[in-house]
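give me a model of this one.
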Amino acid sequence: MNKLMIKGSWNEAKGKLKQKYGTLTDDDLTFSEGQEDEFLGRLQKRLGKTKEEIRKELRSL
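Have a look, this model is predicted:
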């Protein structure tokens, strides 16, 4: 399984995502360890992208 790994500061990454996608809220970007699928599902619903597209975008931050 391809686990989501976020390098650096999560707060910085959240800021970048909120800048790029103005519709995202802090609730949308709440990430808890072990809850990756729920997190990706929220983003998938809000952004209309696949989970793999979201993973790729998060890796690029």
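
use CA for all of it now, contacts and neighbours both
OK.

residues contacting the nearest residue to Ile6 once chain neighbours are set aside?
Distance criterion Cα to Cα, 6 or more residues apart in numbering; nearest residue to Ile6, sequence neighbours excluded, is Arg59 at 6.4 Å. For Arg59, the contacting residues are Leu4, Met5, Ile6, Lys7, by Cα atoms under 8 Å, 6 or more residues apart in numbering.

now the second one, please; I'll put the structures next to each other:
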Amino acid sequence: MNWDIAEGNWKQFQGKVKAQWGELTDDQLYFIAGRRMELAGQIQEAYGISRDEAEVQIKRFEESNED
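Here you go, the predicted structure:
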């Protein structure tokens, strides 16, 4: 997955992110705006997990959404 593309097409892409991490609010998705590091931080905050675990989840998400 290319995060430059995700960032550029964030409005379309955020539906996939919301489906994966339903606890993220629309405000959080707006704040993330396609930035991978922001996504990791918001997942960590919303789910109360470590940064490492958030990174593992994002890696799995990337692998399942390779286009």
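
any chance of the contacts of Arg59 of the first structure in TSV, plus neighbour count?
Below are the contacts of Arg59 of the first structure laid out as TSV (neighbours: other Cα atoms under 10 Å):
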residue	neighbour count
Leu4	14
Met5	9
Ile6	13
Lys7	11
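
list the buried residues for the longest helix anywhere in the second structure?
Identified as the longest helix of the second structure according to DSSP state H is helix 51-64. Along helix 51-64 of the second structure, these residues count as buried under the neighbour rule (16 or more other Cα atoms under 10 Å): Arg51, Ala54, Glu55, Gln57, Ile58.

would you list the residues you listed in CSV and tack on distance to Asp26 of the second structure?
Formatted as CSV, those follow (distance: Cα to Cα, whole Å):
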residue, distance to Asp26 of the second structure
Arg51, 21
Ala54, 19
Glu55, 21
Gln57, 20
Ile58, 18
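
let's have the contacts of Arg59 of the first structure in TSV, adding distance to Arg46 of the first structure and secondary structure.
Converted to TSV, the contacts of Arg59 of the first structure look like this (distance: Cα to Cα, whole Å; DSSP: H, G, I helix; E, B strand; the rest coil):
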residue	distance to Arg46 of the first structure	secondary structure
Leu4	18	coil
Met5	21	coil
Ile6	20	coil
Lys7	23	coil
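
relative to Lys14 of the first structure, which of those residues is nearest.
Distance ranking of the contacts of Arg59 of the first structure against Lys14 of the first structure, using Cα to Cα, places Ile6 first at 10.8 Å.
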